[in-house]
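> Need the 3D shape of this:
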Amino acid sequence: MDVDDQLGSYRGDRPGPIAGSGSGVEGAYGSGCPYSGARAGSTGAAGQAGGADPGTEDFDSHDPALAEDPFPAYARLRSRCPVSWSGAWGGFWVATRHAEVSEAGRDGVFRTGHLLADGTLQGVTIPPLGQTGRLVPLEEDAPRNLKFRKLLSSFYSAGRVRERMPELRRLARESVDAVISEGACDLVTALTLRVPGVVTMRDLGLPDDRWFEIDSLVHQALLAAPHDLAGARDHAQRITMALVEELDVRREYGTDTTDRSLFPLLLAGRVDGEPVSDEDILSMLYLILLGIDPVSSLTATALLHLEEHPSLRARLIADPALIPRAADEFLRWMSPVQGTARTVAEHVELGGRTLRAGERVFVSWASANRDEAVFADPDTVDLDRDISGHLAFGAGSHYCLGASLVRALFTVMLEEVLTRIPDYRVSDRGAVTWFPDITSFYGVISLPVRFTPRSG
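Predicted coordinates:
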């Protein structure tokens, strides 16, 4: 099957919001936001449904109307109700200003690993996926998550990423080599998905040529939820089985100095003095797989923006040294991970609202990164701005471990395109496709282009 045919498995139509869970972008944010009163229909641990609250907003991150451009919706929330209550998916809070998002990301009261009385994990999604296993270390809270992060930190350190730059550049060059004589390609399948996909296969000890197979399963699992949780679990199980096979081989035959994957590190690792369990190893490997798509969508969306803004493209072509800086500005501007959920561990004030123990919060990194109080003219890509405060990698003890690798992958892929096919142009704007659900990731997943063919 052709690669683009296989991509149809996650480019298909998505069902709309469940009835009553959202009404799209327009007309959904008409109320004011008084900083008092109870939310309507609260399902928090306190179990007390409040009366009608003018601060209730009809926000649903699964709404397909938000897929291509959620930012006007965030702007309305920031201006009218920066910490608002949504009635979608049983009810949850939405934090949209930089100050409150940063606080929720750093304050240990807002948990990623909260368990219900029956052992069901609330996790980082709204609605919860209903699993009992955790994505480690993302769905562990401090201090335990820090012990798992310590295991992984050396593998993804800035120093190790610098050592891998020749490998990353070679992969980007080979990807462009494969299409440059044709004068046309989909930059996502040819480059922005392939390069991080192959890198991730190597990190997990899998053959390079399995990247598309495994990543397609990830897409199917992501996009099945929350409407088809059984399907999502089935796809996730197929991924897990591939990882189990590799783990079993390493357990039986051991590793040696030629093994550049994560397995030697994880098999030798200790948490609280005990070997890392197979369950936790598999969970960490699965979480790493989820890092392929945000790198791809970040880079592809940046390439689309540069195609639409010739002066900005010309500036980066003329001065490639700006590309690493552009990585962080595009991260701020588009935020491939739009937000993650937290569960409130105890009653707490956030942005003038009282959040009760057990209630959920959608922490919108993307909205915080467009906060006018922090970033002037936030909807514009500005390579000269101070971007030190962006939250695209999260905050606190859950700050993205792969941040250095993300920046490096973006840099080598943009350099390769702007150096070797600088005149690329979108060949079919109607075929430019976006992730259909921003709760998975945000950004471009198909970018067909033409360019001047070259011999290599």
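
> Please count neighbours and contacts with C-alpha atoms only from this point.
Will do.

> Secondary structure element for A302, which one?
Using DSSP states H and E, A302 falls within helix 292-308.

> hmm, who's touching the helix or strand that that helix is followed by?
Going down the chain from helix 292-308, the next helix or strand is helix 310-318, by DSSP H and E. The contact list for helix 310-318 (CA atoms under 8 Å, 6 or more residues apart in numbering) reads 306-307, 322-323, 418-419, 422.

> May I see the ChimeraX selection of the buried members of the residues you listed?
Only the buried entries of those go into this ChimeraX selection, using 16 or more other CA atoms under 10 Å:
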select :306,307,323,418,422
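
> any chance of the contacts of helix 310-318 in CSV, with secondary structure too?
Output for the contacts of helix 310-318, formatted as CSV (DSSP: H, G, I helix; E, B strand; the rest coil):
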residue, secondary structure
L306, helix
E307, helix
L322, helix
I323, helix
L418, helix
T419, helix
P422, coil
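
> now the contacts of helix 310-318 in TSV, with distance to I180?
As requested, those are exported to TSV (distance: CA to CA, whole Å):
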residue	distance to I180
L306	19
E307	18
L322	24
I323	22
L418	13
T419	12
P422	11
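
> Let's compare: structure for the following, please.
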Amino acid sequence: MAFMSNAPVYHIDLKAFWIDPYPDLAKMRAETPIAYVPELDATLLTLRDDIFREEKRIEVFSSEQPGGLMTTLMGENMMRKDGAAHMAERKMIFPSVSPRTVRDVWKRQFESATCDILDHLPCDNVDLVRDFAMPVSAEALKAMTGLTNMYFAEMDRVSQGMIDGCANYAGDPQVEANCHDCTASIDAHIDARIPELRTKPDLSLLCVAMTAGMPQEQIRANIKLAISGGQNEPRDAIAGTIAALLDHPVQLQKALSGEVTWLQVFEEYARWMSPIGMSPRRIAKAYTLNDITFEPEDRAFLMFGSGNRDELIFANPDVFDVTRDTTKAISFGAGPHFCAGAWASRCMIAEVALPMFFERFKNVTLTETVAYRGWAFRGPLSVKARGLVQ
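Have a look, this model is predicted:
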């Protein structure tokens, strides 16, 4: 276990925390805003301003984690680098994810794929996670990564497998084995696409990284990073936002009437439910924060999901309110590791998936209560609905 010199200890029930972490996080914010949680073997930062400030202090809260789960399972991607090394790789892939490329290249592909998926949705007994959000997110990710040879369901499978692997702090060998199977599938699909992209280059992440001269090992690691962060989170955000709106009809009407934009709706959902709830850091040198002493090699978790419900920042933070000012939300991170795919996610969800769905379907209703689960990554297990009649 990591050693914390003087952080107060806070115990959690792992299953209860997975079902709903917010009561524990609220108690931590009120009583022990920096706390060591033995069940996670990590020190959690739970206040928004602490997270926002300290995430930028990379000389202490380092993303470099040579023995961390992500590095071990997926390779040393740019998320696990700091400073010049991180920025160099980020600069290499920027042409693929820039706001201009999203606007001029990817948006049209998002719209085309989403239209086709909407055309084939069943009218009743539909699961909006499985039948809509999952293929929308996967088809977008296939195009952007360059792995157009991967079936959309396989994209979803390998993403979930890597996410489970990176959150496998209990060391379950079956979870680890499945993660290795998923990364092997990605490598095989990359191998098959490289010759095609050399003859017919495009703006996909794979092709752009190859053209920039990124080493093969780093290309593979960063493709895996893009899939782990670019499939399940947008999938869960699309389905979860639709579910939240259907469960809050007054909020939905504000979006349909134009009182608020679909981007405001998405940003509020991302604050309220935090699809990415946590980011791990390694303590690189001794450091004291708010009378808590961190020791080298301690593990710290920046709890974005907690910061997004910080009562000191957001009034009534547990309430889903699309009119809320979300400027201070940290849903995409706050420092040099701010999500590189943020522009693509906002486009796919707020400019394409949400407006196209609600333009098609006017009388959708939920058929069962939606269960949101997870704390490192959080989203709906399913969103069962009916009334999808055009």
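
> still on that earlier bit, what two of the contacts of helix 310-318 of the first structure are the furthest from one another?
Taking CA to CA, the two most distant members of those are E307 and L322; they sit 16.9 Å apart.

> Report how many residues lie close to F332 of the second structure.
20 (other CA atoms under 10 Å).

> Next, work out how far apart the residue in the second structure sticking out farthest from the centre and R193 of the second structure are.
Most distant residue from the mean C-alpha position of the second structure: T199, 32.7 Å away (CA atoms, centre = their mean). As judged by CA to CA, to the nearest Å, T199 of the second structure and R193 of the second structure stand 10 Å apart.

> for F294 of the second structure, same thing?
45 Å.

> What lies in contact with stretch 47-60 of the second structure?
29, 33, 45, 61, 82-83, 282-287, 302-304, 306-308, 310, 313, 330, 333-336.

> run the last query once more with 7 Å
By CA atoms under 7 Å, 6 or more residues apart in numbering, the residues outside stretch 47-60 of the second structure that reach it are 29, 33, 45, 61, 82, 283-285, 302, 306-308, 310, 334-336.

> again with stretch 394-401 of the first structure
Under the contact criterion CA under 7 Å, 6+ apart, stretch 394-401 of the first structure has outside partners 102, 105-106, 138, 142, 146, 153, 156, 365, 393.

> now swap in stretch 296-307 of the second structure and tell me
2-3, 25, 42-48, 51, 274, 277-286, 330-331.

> Check which residues of that stretch are buried.
Result for stretch 296-307 of the second structure [16+ other CA under 10 Å]: buried residues 296-307.

> would TSV of those residues with secondary structure be doable?
Below are those laid out as TSV (three-state DSSP):
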residue	secondary structure
P296	coil
E297	coil
D298	coil
R299	strand
A300	strand
F301	strand
L302	strand
M303	coil
F304	helix
G305	helix
S306	helix
G307	helix
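
> And these, which is closest to L69 of the second structure?
R299 (12.1 Å).

> Any of the contacts of stretch 394-401 of the first structure buried? List them.
102, 105-106, 138, 142, 146, 365, 393.

> what's the average distance of the helix or strand where M210 of the second structure lies to the first structure?
Per DSSP H and E: M210 of the second structure is located in helix 205-211. With mean CA distance after the TM-score superposition for the first structure, helix 205-211 of the second structure departs from the first structure by a mean of 1.7 Å once superposed.

> give me the stretch of the first structure that that helix matches.
Counting by TM-score structural alignment, helix 205-211 of the second structure pairs with residues 262-268 of the first structure.

> What residues sit buried inside the matching stretch?
Across stretch 262-268 of the first structure, burial judged by 16+ other CA under 10 Å covers 262-263, 266-267.
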